[in-house]
Structures are given as structure tokens and as C-alpha cells.
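In: quick one: sequence plus predicted model below, questions after.
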Amino acid sequence: MEAVGRDERNEAVRRVVVGVTGTPGNLSALHRAAAEARVRDADLWPVLAWQPPGGELGSRNGLGPSALAACRAAAVERLREVLNTAFGTLKPGVILVGHTVRGTPGAALVDTARDPEDLLVVGTGSRARLRRLVRPSVARYCLAHAICPVLTVPPSVLKADLDAVHRRNVWRIPLDPRELTP
């Protein structure tokens, strides 16, 4: 049997694009994207979207090229930190092509996953009503605008438990020992 090169294969998915932020909930999406890339023998494209301070309007009002270059360099460093946190010395087992894209997260992901053969992986994030009002949903944007399949990854159960403990600590609610037993 003759070996077939990557360019000669007829793959259903060429790239798995995933948005990264570095939050604990987002790490679930990043690991799921890596698993999907391994299964499909596709490249993993983690994308970190960035904007200048004050958004695009702020960049028009006095941020010079050196400030924008510093913002981009900070985004590149943040992407490296996130990938080191996610994978450490263990590599994801696929070709990893990190990208920093200037723009809003949803638009950056949809623009990067522009091929119908790509797979776009996004975390669903918090489902709290107040947070949905303040911050638009990247997952909803991607589902509405992407031309490729979109895989949404719900928050980790451990993340929900961590949030519950955090709320308990903020409100100074005592721990009931019965909650510790299975």
C-alpha cells in the first residue's frame, strides 16, 4: 500500500479552528478542538482575537503604529501563554498553527474558518442572563455567520463547581458538610 501525502488526501476537514482566551472554560474547547484535529488528521488553528485599547474607534484617535505593534505583540505573547498552559510540554499531536487576529472574536473566527471543509470549535461560555446582556455571544455569532460546521463546547462541569465555590466565598455562605459526601 502506498502512503498518501497530506495534499493528496481527500479529507472532510482540513483545519480545526478554535478561539482561545485562556479562561478555564475556554481550555475545554481548546482540548476538544485538539481531539477533533487528531481524529480528522487536520491542522489545529488556535485563534486569539485582539483589539487596540478603546476598540477600533480608540485606535483612530491617536494610537500610533508603535502602540498597535505593542498590542499585537502582547496578543502573540498571550497566545503562547495559553497554549503552554493548555498543552505544557505535551504537544497536541497535530500540526499547531497559532494566529492572532485584530478584530472582534466572532468575526475573527468566522474569517479564519472561511473554507466549508474547516471545523470551527467554540466554547459556549457563561449562560448567565446578565453576562449575555453585557457581552454578546461569540458562539451565537459563529453559528449564525460561519460557512463551515461549528462545534460548540459547553463549559466544563468543574468550571461550574468552581464558580459555585467562588459565589459561596463572595457571599460568605458557610459550607454544609453534607455537600462533601457523595
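Out: Here it is on my side, so go on.

In: drop to CA atoms for contacts and neighbour counts, all remaining ones
Out: Fine.

In: shouldn't A146 be in contact with A108?
Out: No: here A146 does not reach A108: they are 10.8 Å apart, not a contact under Cα atoms under 8 Å.

In: which elements pack onto the strand or helix carrying Y141?
Out: Taking DSSP states H and E as the criterion, Y141 maps to helix 138-145. When contacts are defined as 3 or more Cα pairs under 8 Å, 6 or more residues apart in numbering; DSSP states H and E, helix 138-145 sits against helix 105-112, strand 119-123, strand 150-153.

In: in the one helix or strand R72 maps to, which residues are buried?
Out: Using DSSP H and E, R72 falls within helix 65-87. For helix 65-87, burial by neighbour count (16 or more other Cα atoms under 10 Å) applies to L68, C71, R72, A75, V76, R78, L79, V82, L83, A86.

In: who touches the next helix or strand after it?
Out: Remark: after helix 65-87, the chain's next helix or strand is strand 99-102, criterion DSSP H and E. With Cα atoms under 8 Å, 6 or more residues apart in numbering as the test, strand 99-102 has contacts from W45, P46, V47, L48, A49, W50, Q51, R72, A75, V76, L79, A108.

In: excluding chain neighbours, give the residue nearest to L68 in space.
Out: Closest residue to L68 apart from its sequence neighbours, by Cα to Cα, 6 or more residues apart in numbering: P52 at 6.6 Å.

In: then this one, side by side with the first:
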Amino acid sequence: MTGDAPSNGEPAPILVGIDESPARTAALRWAVDQARRQGSRLRVVHAWELGPGEAAVLSHDEREQRRKAVVAGCRASIEEVLSRCAPDVAADIEILEGPAGPVLVELARNASLLVLATHDRPGRRRLTAQSVGHYCLSYASCPVVMVPGKPPDDEPPAPES
């Protein structure tokens, strides 16, 4: 099942969820390539929220300063990556406050595809980490693509052409 196409006849956008990890560049590049192939707009979303400790101790003004700093920093970072790898692709950037999984699943209702980066979490850390990817795979109404941030160490190098 795919998201609803916009009423103007354009294909539904590709939604790419971005976090602050180095793996985000791989996901963004993959989504850019797919957007080019489909002729789709790219919708780049970073969802964030204050940690429980921050939420408890920050005043309203401090929270607003933190929000502005996060939005400005994320937007600048995303724009820099897009300018390097996709100056020709139409992209909307959104920095939203809220839990990443539910935010992305809600936005994916109107997307043709949801793209996320995978993270390297070996062993027990994988079992205890809250996984946005797993949440999205379980609840998104459109296809979800998980892009590895880097190949595993034991993977042989790609053959040279």
C-alpha cells in the first residue's frame, strides 16, 4: 500500500527520516537517488524531543532556546548534505518535536516510501535500544527502506569496474 498522491498529479513524496548519526547521509543519498528516478519531491524530516531530565529542569524560555538551537542546527546540517549530493532535487525540510517513530509513521501516510538509516548496534545494545526503524516497519502504511550506514566489516569490498 502506498501513500496518497498529491491532488496536483505529482507522485507522492519520498519521506526520509534523519537523525544525528553519521548513517543519515547514506539514507539521504539513497532517498535522493530514488526521488530522481521517480520524479518525486523529497520530504526530509528530523523528529526530536527533550530527554526526561531536560524536560524536568528547563524553564519555558530555556526550552524555547533549545528548540530554536535544534531546529537551526538540524536544518543547516541537512541543507549542507543536500547541497553536496542533491542540488537538483526538490526537498522540503521539517524539524518536528515529538517521538521519532510516531511522527514518521503519521507523516508516511502521505508518502510513497519511507527511508531510514540503520544503525550498528551489536549484541545486547540492539536488544535494549528503542528502535525507530522497528517501529516504522511495524506501523507505517507505506513501504519502508532501511539503508545501512556502512557495510559490515566482514563484507568483501565491491568489485572495481
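Out: Okay, I see it. Worth saying up front: this structure is predicted, and the values here are computed from it rather than measured.

In: tm score of chain vs chain?
Out: Overlay of the two chains. TM-score (TM-score structural alignment, normalised by the length of structure 2): 0.78; 149 aligned residues with a Cα RMSD of 2.5 Å.

In: follow-up on the earlier one: what range in structure 2 matches the helix holding Y141 of structure 1?
Out: Against structure 2, the aligned range for helix 138-145 of structure 1 is residues 132-139 (TM-score structural alignment).

In: with structure 1 overlaid, how far apart is that stretch on average?
Out: With mean Cα distance after the TM-score superposition for structure 1, stretch 132-139 of structure 2 departs from structure 1 by a mean of 0.7 Å once superposed.

In: list the buried residues for that stretch?
Out: V132, G133, C136, L137.

In: check stretch 53-65 of structure 1 too.
Out: Neighbour-count burial for stretch 53-65 of structure 1, counted by 16+ other Cα under 10 Å, picks out S59.

In: for that stretch, how far is the first residue from the last?
Out: Chord length of stretch 53-65 of structure 1, first to last residue, is 13 Å (Cα to Cα, to the nearest Å).

In: residues making contact with that stretch?
Out: Residues outside stretch 53-65 of structure 1 that contact it (Cα under 8 Å, 6+ apart): P52, L68.

In: do the same with stretch 80-92 of structure 2
Out: T25, R29, V32, A35, R36, R41, L42, R43, V44.

In: how about a cut-off of 10 Å?
Out: Applying Cα atoms under 10 Å, 6 or more residues apart in numbering, the set of residues contacting stretch 80-92 of structure 2 from outside is 13-15, 24-25, 28-29, 32-33, 35-36, 39-45, 74, 76, 79.

In: from these, keep the buried residues only.
Out: By 16+ other Cα under 10 Å, the contacts of stretch 80-92 of structure 2 give 13-15, 24-25, 28-29, 32, 35, 39-45, 74, 79 as buried.

In: which residues in structure 2 does the lengthiest strand in structure 1 align to?
Out: The longest strand of structure 1 (DSSP state E) is strand 43-50. Taking TM-score structural alignment as the measure, structure 2 aligns residues 41-48 with strand 43-50 of structure 1.

In: tell me, how many residues neighbour E106 of structure 2?
Out: 14 (other Cα atoms under 10 Å).

In: repeat for the one 5 residues further on
Out: With neighbours defined by other Cα under 10 Å, the count for A111 of structure 2 comes to 28.

In: ok, N61 of structure 1 to R72 of structure 1 distance?
Out: Distance check for N61 of structure 1 against R72 of structure 1: by Cα to Cα, it reads 18 Å.

In: also G103 of structure 1?
Out: 11 Å.

In: go on, S137 of structure 1?
Out: 23 Å.

In: I figured T25 of structure 2 hits V44, correct?
Out: No: using Cα atoms under 10 Å, T25 of structure 2 makes no contact with V44, being 11.6 Å away.

In: which neighbours do those two have in common?
Out: Shared contacts of T25 of structure 2 and V44, defined by Cα under 10 Å, 6+ apart, comprise I18, A31, I78, L82.

In: need the contact list for the first one.
Out: The neighbourhood of I18 of structure 2, defined by Cα under 10 Å, 6+ apart, consists of 24-25, 27-28, 44-48, 74, 78, 95, 100, 115-117.

In: could you do the second one as well?
Out: The contact partners of A31 of structure 2, taken as Cα under 10 Å, 6+ apart, are 14-17, 25, 37, 40, 42-44, 113-116, 145, 147.

In: hmm, try it at 8 Å
Out: A31 of structure 2 makes contacts with I14, L15, V16, L42, V115, as judged by Cα under 8 Å, 6+ apart.

In: likewise for the third one?
Out: When the contact criterion is Cα under 8 Å, 6+ apart, the partners of I78 of structure 2 are I93.
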